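Asker: this is the structure alone, sequence omitted:
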């Protein structure tokens, strides 16, 4: 456990820090990272021994209610922060709410802008879902030698821009291992094999909250089944309530308040017919 001062100048403890992540360079799978946007999800991650989470910038305060110890990276949304000024304001708000770093897939000058303020910045390379039109489909990026060389140079430029880490998504595992040992960036693997310092999966995939799990993910739970059971129980309960109302079965004596008959008679007498 590391003692630090947060960006809000609060004496805090963290399961890891930027320095700790950098110190793990070369230790594959040294840390685990998941997603969280609620206090409950953050609390569950900490209880499970997870060290790192990613959340939306607007969710940092809620996440910190669930865990004060996780290393939190705030995702700067494309629509919420567009101009340089908005990006800086959003980043600093997330940090003062409790984030330890930010992640962005924006242009390199944005990375440099943030890094120039000593903000720990994580980039996003490989397959970037919101930019997938450029690669034409949902697929691994870097499977050809040309793509691999291009990707390697993107890693280098990202590091030169001032990022301390990079989320590498759907990069072929052998390529990820080679690039990871050639970059000073802390590498975070999302579907990019074991050759990175941080292993990352979405909580929704881990817990089985969707019917379809991506090829690179692994389902460890089955919350879909529980959600369906909850939906069925909800519909059954509401149907039973409506039936009772229709058939004069609700409310019954147990669900109503009574009064003395003499009091009721006095009430009627006093107000008249």
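Answerer: The structure has been received and is ready for your questions. The shown structure was predicted, so the numbers you read here are calculated from the model rather than taken from an experiment. Residues are numbered from 1 along each chain as shown.

Asker: going forward, measure contacts between C-alpha atoms and count neighbours the same way
Answerer: Noted.

Asker: the helices in the chain, which residues?
Answerer: 18-23, 39-47, 60-66, 84-97, 108-115, 145-161, 173-180, 203-206, 223-246, 261-271 (DSSP state H).

Asker: wait, which of the ones you listed is closest to residue 192?
Answerer: Counting by CA to CA, residue 192 lies closest to helix 173-180 out of the helices of the chain; the figure is 5.0 Å.

Asker: tell me the buried residues in the closest one?
Answerer: For helix 173-180, the neighbour count (16 or more other CA atoms under 10 Å) marks 173, 175, 176, 177, 179, 180 as buried.

Asker: got TSV for those residues, with distance to residue 67 too?
Answerer: Conversion of the buried residues of helix 173-180 to TSV gives the following (distance: CA to CA, whole Å):
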residue	distance to residue 67
173	32
175	35
176	31
177	32
179	33
180	30
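
Asker: putting a second one here so we can go through both:
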């Protein structure tokens, strides 16, 4: 549960959180056409600690299925997995709003199922919001949740949970009919009460028009710099994987650094250069 308190005197969970007021859904909503919203994914307590001072929004994305568990898509991700990682991210943060993805199969059946799933997520994690995929077909569900006190982030365009129906992970909105549908989807979920809207993998002109036509902030990923904010999968942005999606800019090369550190450790172990007296317990220490 999110009420678990880490003993920072004995835990690796340092530095200790600095007391401050966490951002809220209304605060994010108020950023429309203002200071850009900085968002990243987080799946673990320690990563949340490192990202939190720099982010307005931490998303516990169902992308954890691929990033953490090595699954082929987000579809196998369970509600239990999302709750466990969501709680860890809440424990590791104190500034950013934490939102948790609702996994495939946990909300599509109808508003009542969605409410049960969302209520469980908020209760078990301490997060402030949920995110769900889908456009006009999900508008009634979004409205149902919002009327019952659950802040919702929408997600339209390339929706990974619908990859089987979409036929792959290509950019959306290349033809006029699809572009019109994406814009209609964006307006529908925004009008239903979303406080923010993720636009993923859409042609830039669609992202620009959607941003200008909805009341809530848009958060782009493979969309446009004119969105009200941006989000990336942290592990992609930090260079932890060999493949980099077209819409990702690498801001680091952690894979190379981790590999080099592991190689240096292995060399010291094999040559008995580690541990030394500095890393072992002696009578005089």
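Answerer: All right, it came through fine. In this text the structure is predicted, and so the values were computed from the model without any measurement.

Asker: hmm, back to that, from the buried residues of helix 173-180 of structure 1, which single one is nearest residue 25 of structure 1?
Answerer: residue 180 (8.7 Å).

Asker: now which residue in structure 2 aligns to that closest one?
Answerer: Aligned counterpart of residue 180 of structure 1 in structure 2: residue 211 (TM-score structural alignment).

Asker: can you give me the distance of its match to residue 148 of structure 2?
Answerer: Noted for residue 211 of structure 2: a distance of 26 Å to residue 148 of structure 2, by CA to CA, to the nearest Å.

Asker: same thing with residue 271 of structure 2?
Answerer: Per CA to CA, residue 271 of structure 2 is found 63 Å from residue 148 of structure 2.

Asker: what's the match for residue 170 of structure 2 in structure 1?
Answerer: Aligned against structure 1 - with TM-score structural alignment as the criterion - residue 170 of structure 2 pairs with residue 139.

Asker: repeat for residue 120 of structure 2
Answerer: Under the alignment (TM-score structural alignment), residue 120 of structure 2 pairs with residue 93 of structure 1.

Asker: okay, now its match: neighbour count?
Answerer: 18 (other CA atoms under 10 Å).

Asker: repeat that for the one 4 residues further on.
Answerer: Residue 97 of structure 1 is flanked by 20 other residues according to other CA under 10 Å.

Asker: how near is it to residue 80 of structure 1?
Answerer: Where residue 80 of structure 1 is concerned, residue 97 of structure 1 sits at a distance of 16 Å (CA to CA).

Asker: next: residue 228 of structure 1.
Answerer: Going from residue 228 of structure 1 to residue 80 of structure 1 by CA to CA gives 33 Å.

Asker: just give me the match in structure 1 for residue 57 of structure 2.
Answerer: Counting by TM-score structural alignment, residue 57 of structure 2 corresponds to residue 52 in structure 1.

Asker: ok, its match - contacts?
Answerer: Taking CA atoms under 8 Å, 6 or more residues apart in numbering, we find residue 52 of structure 1 in contact with 31, 32, 33, 34, 70, 71, 72, 73.

Asker: residues contacting the match of residue 170 of structure 2?
Answerer: For residue 139 of structure 1, the contact set (CA under 8 Å, 6+ apart) comprises 127, 170.

Asker: can we see that at 10 Å?
Answerer: Residue 139 of structure 1 sits next to 126, 127, 128, 129, 132, 169, 170, 171 when contact means CA atoms under 10 Å, 6 or more residues apart in numbering.

Asker: among the residues you listed, which one lies nearest to residue 269 of structure 1?
Answerer: Closest approach between the contacts of residue 139 of structure 1 and residue 269 of structure 1, by CA to CA: residue 129, at 74.8 Å.

Asker: these two touch, right, the closest one and residue 169?
Answerer: Yes: because the distance of 9.0 Å satisfies CA atoms under 10 Å, residue 129 of structure 1 is recorded as touching residue 169.

Asker: burial measure for residue 261 of structure 2, as a count.
Answerer: With other CA under 10 Å as criterion, residue 261 of structure 2 counts 12.

Asker: sorry, wrong one. I was asking about residue 193 of structure 1.
Answerer: 22.

Asker: now check structure 2 for the residue matching it.
Answerer: Correspondence of residue 193 of structure 1 to structure 2, assessed by TM-score structural alignment: residue 224.

Asker: contacts only, for the closest residue in space to that match that isn't next to it in sequence.
Answerer: Nearest non-adjacent residue to residue 224 of structure 2, counting by CA to CA, 6 or more residues apart in numbering: residue 204, 5.3 Å away. Applying CA under 10 Å, 6+ apart, one finds that residue 204 of structure 2 lies in contact with 173, 210, 220, 222, 223, 224, 225, 226, 227.

Asker: the match of residue 193 of structure 1 and residue 244 of structure 2: what is the separation?
Answerer: 18 Å.
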